[in-house]
Each structure stands twice: as structure tokens, then as C-alpha cells.
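**Student:** no FASTA, just this:
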């Protein structure tokens, strides 16, 4: 391969929340990055700082459809393919459940076939949602989950389970070298203000001076991983010598209730706030915490950004993004 035709890394879903951070980190490491995104749930502003980078190319396209000709033309240059293409918050993936399922299954098939033809290593971002509302705690990779396969979240939960099955079948048949990451709750700048996830919901509601929404009694738990830690884990997994026949949990094993999360955010922004407790959504998990022993042992990875520090950075970004001038200066100081 000549210097005029450097190897390429494809990031499908690269304009999304985690994807845009991944693109930026890969570019910082000297890679040539091609971002493929349909911009259905992503925001083009996530890529604004990358557009002028000489090693960055954006191609608009939907992996449910045959891959764009520009991707096919570059196929012999791809050495890494990251599949982050799928709406990831319940309001977004439930808005068009058919498309969500097809993205997971048909889209993953298209990218796996590209991996097969190009010889590129393939990484699927799966999800902690494959464990459903877990009856085993914390969740280890060997746990098979407790998923409602007919409920309103099934398009995503079962879609990702099917995507995993297909990815591992490609590996077993020797058709592709694969990695599968099961991502737990991740937060940070570039989240969509209206994506319906708890961190963005609470921050935006408080910054806007609105009543805060807590679903259930707020005692359900999640484990929140800052986006830079997640990106580090994904790259480590891609570059690891994993055999490709087992998934790897990536997430923060520090478990917090939603009420505790609210207190942490208020410690950054200030309060008090009025709280509106609403019914828990159907099939919403009561507890969620990853066992990350495999990632620690095989990747030497664990989260490093404390929740208070990550929330300060995230609040500062949202204050600027949604225009909350009363908070911006104080938040920027807190984030430094």
C-alpha cells in the first residue's frame, strides 16, 4: 500500500453521540477516518470540528440500504470497521421500530460483508439492553438476559441480540475477524438534548428552569460511563487479540440510583428543583451494572473519569448548546 492510498477506518454512525467522539479520537491517533451516517438521530454539528481535518471524510448513507458507491469504491482500503449505527435511546428507536430492527440486522449484515470482502476487522457496538430487566446482578457476559421479546423495546433489544448472533456466525465461519462490545449507559458532550436519556433529560430540564421528570420512584439504578472512557474501551477492544467469539462489557461498575444522579447534577448546577414522578416505562430495567472483569483482564481497561467531573463537563457543554447563559460561566469554571 502506497503513502498515497493510506488504510482507512470506517465508522458507521460516526455523527452520533459516541461515534463523533470516536472519530475525533481516531483522527487524533493519526488514522484516516470515513464517517458513514444517515443523520436520522445524529446532529451534523457533532462533526463541525472534524470537517476541515484532512484525514476525515463524511459520507451520508443508511446501512439498511446497499452501501453507497463511495464506500464500495474504498473497500480495499478499509482495515477497521466500527458499527455504531443505530438509534440508541428509547424515544428514538421506538419512533421507527421497523427501521431500528433493520438497522441492527440488515445493516450489520451489509457491514459484515464489507468486512469480509475488504479483510477489515469488524467491531459491533451492542448494548447492555441485551440483558433486558436483569435477574442476575451485576451482569456478566455469560448471562443470557431477561428480555421481553414482544414489548415496545424489543426492536432494539432483540435487534442487537440478532446483530450479535450474525456477527459471531461470521466469526465462526471464518468470514470476518470480529469484536463485540456491550455498551452500558454512557454520557457526555454531543448527547442530543431531546434524546430522552436520563442524563440529558435532567440536565436540560434543570438548565431550562423546568420541573424535573423522574420515572418510577428514582431508586432504579444505572452505571454511568463518561464518553472518553467508552471510546478508549472501544479502541482497546478493536486493537486487542480477543478471539472474536465472546462479547465484552464496557461500562462503569459504579452503580447509582437516579435520585443520586439528580443530586450529583444539582451539586454542579445548583437547585432546588421541583420533581415530577411519573410511571416507569414498560420493561424499563430496575438495576443495571456491568461486571467488567473481562475488559480489565483482556484490555487493561476501566473507567477513569469520576462522575462529578464528567457531569461538570457535560453540564457546561449543554449550557452552551441550549443557551443557558446564567449557568455557562460558572459551569465552565467547574469543568476546568
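**Tutor:** Alright, I've got the coordinates. Just so it is clear, the structure is predicted and the values come from calculations on it, not from any experiment. Numbers count the residues shown, from 1 in each chain.
**Student:** make it CA atoms for all contacts and neighbour counts henceforth
**Tutor:** OK.
**Student:** where along the chain do the strands fall?
**Tutor:** 8-12, 32-37, 56-60, 78-83, 121-127, 178-183, 186-187, 212-215, 221-223, 225-226, 248-250, 255-257, 275-278 (DSSP state E).
**Student:** can I get those strands in TSV with distance to residue 304?
**Tutor:** As requested, the strands of the chain are arranged in TSV below (distance: least, Cα to Cα, whole Å):
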stretch	distance to residue 304
strand 8-12	24
strand 32-37	26
strand 56-60	28
strand 78-83	23
strand 121-127	21
strand 178-183	16
strand 186-187	13
strand 212-215	27
strand 221-223	13
strand 225-226	9
strand 248-250	13
strand 255-257	15
strand 275-278	31
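**Student:** Mean neighbour count, the ones you listed: which tops it?
**Tutor:** strand 248-250 (a mean of 29; mean count of other Cα atoms under 10 Å).
**Student:** Which strands and helices lie in contact with that strand?
**Tutor:** strand 178-183, helix 227-239, helix 293-299 (3 or more Cα pairs under 8 Å, 6 or more residues apart in numbering; DSSP states H and E).
**Student:** orientation of the second one relative to strand 178-183 in degrees?
**Tutor:** Which is helix 227-239. 160 degrees (axes from the mean of the first three to the mean of the last three Cα atoms, to 10 degrees).
**Student:** then this one, side by side with the first:
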């Protein structure tokens, strides 16, 4: 059986990737320091002989015994509340963590896919965003710790590819949603659903005319899997180009949850991007990939997951300081 290491395995996307590779017949090693991950996301895998879990921080030396065919580097805080609360750890996992895993891939002769983000584009001056756009990022702004960590991640990955012939892949991930998201992480989908289910007004930062494009997690995982198995080494946008304003999305959530909450407005945080829409031409042409799950279908599944949480979890996860939305 082929073996894959997935860092950030107890997180939202990482846990779904573990599921996918188990289904594909791989031995999966999940690695997470559990700063933002949750073992509940992968506890169903512990009974499987094909799954191992290492509680480890990838900013420290990473060792995995035996052969290793693939590495997927998904360890990183990925929400505004997280990376504004732990900015230095965010920078270190993008820099030191990526360096350690690239070194491991070189030692094991593994193919490595790193998780970049649409945030490398910053507050874009090009719309929609394609992979040739260099971005509009403030390195000293509050979001710079995440944006620049991911930009460095891309740069060092390409350096290892060019200098050492390492097999590398770079996924630029746009807004993704689905079951296992944390209600308290400040991202727009769990923020709105959590507020609606708790009977709170929905909070919009700015005028609500800023846009996002939401990709259901199953589609995202499929795109990542195809990219890993492809021969393409440059960044590829993986996201859903179905763009919507935050105000329209809030109205959709109110209708979906059959609640009567109002929308309230607060000032837009510094450097919050006003537009976010992927150009997925490259993914279509190279990977034969495009999203299949509509927002209506995906949001219904996501709502069912959040409704299944206990009342204690629902209120425990309430966070009144949603700093921004990805």
C-alpha cells in the first residue's frame, strides 16, 4: 500500500483529505499539534489499521519511519481569528514547517503538495483572480502574517523543485465550507450559521457588497487529489467561481435556516479583500476539474451538520469578535 503523510490532519480540510486517501487505498499518517485541529474530526479513523496519528508540531524536526510516497502539507491556522491570535505560530508553520516537510520529501523522495490560499492575492486589483496575478498584499498589515506565510510557502516550494528536482504541487485554495468547520473560527459560513441557530443577528463587516466564492469540501478535496496526481508544478486555483456578495449570502442563510434574524453592520477590518473569485481555467484544462456541488446543495448538508451539534457545543462555540471573513 502507498503511504501518505497529511499535516493538519485534525483540521477541517485535513480530516476530509484523510478520509479520501483511506478510501483510495492508502496508508495514511495524520499529523497535527491540535492548536486549531480537533481529534473529533478523525476519531472515526483510529480503529483502522491503515491510519496512524502523530501528535506533533511541524515547525520542529519531522521524522516518519519507512517509505513515504506523498506528503500533503495542510498544517496552518486558516481563519482570521486564529492567525490574528497566534501570528508568530502562523508565520512559523508557513516558513519553518514548510521547510521541514520539504526536507522530509527530499529525504524520502516523496511528492509533496502544499496548501496555499487565495489570500496570496491580498485585496486584488484583478478580477477574477488567475494564477499569473502577483497580488496586492500588505506585508505589515494584520493579515500579512497569513498572506506572507503562504507566499513564502510557495516560494520555498518552487526553490526546492528547481534546486533539488523535488516533485512539488501548489494548491491555491479559495473559500471552502462543509461539515467539520469550527463555529468559532470567524469564517463567514460557520459565523452566519452559528449566529442564525443561536437566534443572534447576523454580523456583516463593511457594506456587505464585498464578494466571496464558496466551494463545497467534497469538490475541494477532488481538486486537490487530482492536482497531486498530475504532473503540473505551478500554482493552481482550486475553488468555486460562483461569486456572491456577503449581504446576499447572509440573506440566503436566513432563508435556509428559516429564522428571522436581522443583519447588522460593523466597520470593515483593515486589508479585508473586497473581491474574491477564482479563475479556474487552469484547473479545468490541466486537471479536468470543476466544482459539481451547488451552493444550495452544499449549504443544506453543512446546515444539517451544524444542527447535529449539541446545544452546549453551539453556545460554547459562540464568538463575539468576528474580526473578518475569508
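**Tutor:** Happy to help now that I have it. What you see is a predicted model; the values in this text were computed from it and never measured.
**Student:** any chance of the helices and strands packed on strand 248-250 of structure 1 in JSON lines, plus distance to residue 308 of structure 1?
**Tutor:** Shown next, in JSON lines, are those (distance: least, Cα to Cα, whole Å):
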{"stretch": "strand 178-183", "distance to residue 308 of structure 1": "21"}
{"stretch": "helix 227-239", "distance to residue 308 of structure 1": "14"}
{"stretch": "helix 293-299", "distance to residue 308 of structure 1": "23"}
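**Student:** so which of these is the most packed in?
**Tutor:** Using mean count of other Cα under 10 Å, strand 178-183 ranks as the most buried of those, with a mean of 25.
**Student:** how big's the offset between it and structure 2?
**Tutor:** Following the fit onto structure 2, the mean deviation recorded for strand 178-183 of structure 1 is 0.3 Å by mean Cα distance after the TM-score superposition for structure 1.
**Student:** picking that back up, which one of the helices and strands packed on strand 248-250 of structure 1 lies closest to residue 125 of structure 1?
**Tutor:** Nearest to residue 125 of structure 1, of all these, is strand 178-183, at 5.0 Å by Cα to Cα.
**Student:** Report the distance from that closest one to the chain centre.
**Tutor:** 11 Å (Cα atoms, centre = their mean, to the nearest Å).
**Student:** so it matches what in structure 2?
**Tutor:** Residues 168-173 of structure 2 are matched to strand 178-183 of structure 1 when aligned by TM-score structural alignment.
**Student:** what's the answer for stretch 100-111 of structure 1, then?
**Tutor:** Residue span in structure 2 matched to stretch 100-111 of structure 1, by TM-score structural alignment: 90-101.
**Student:** now swap in stretch 310-320 of structure 1 and tell me
**Tutor:** The aligned range for stretch 310-320 of structure 1 is 298-308, by TM-score structural alignment.
**Student:** Could you give the separation of that stretch from the chain centroid?
**Tutor:** The answer for stretch 298-308 of structure 2 is 18 Å, by Cα atoms, centre = their mean.
**Student:** Which residues in that stretch does the neighbour count mark as buried?
**Tutor:** 298-299, 302-303, 306 (16 or more other Cα atoms under 10 Å).
**Student:** Dump those to CSV, plus distance to residue 141 of structure 2.
**Tutor:** Listed next are those as CSV, based on distance: Cα to Cα, whole Å:
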residue, distance to residue 141 of structure 2
298, 33
299, 32
302, 32
303, 34
306, 33
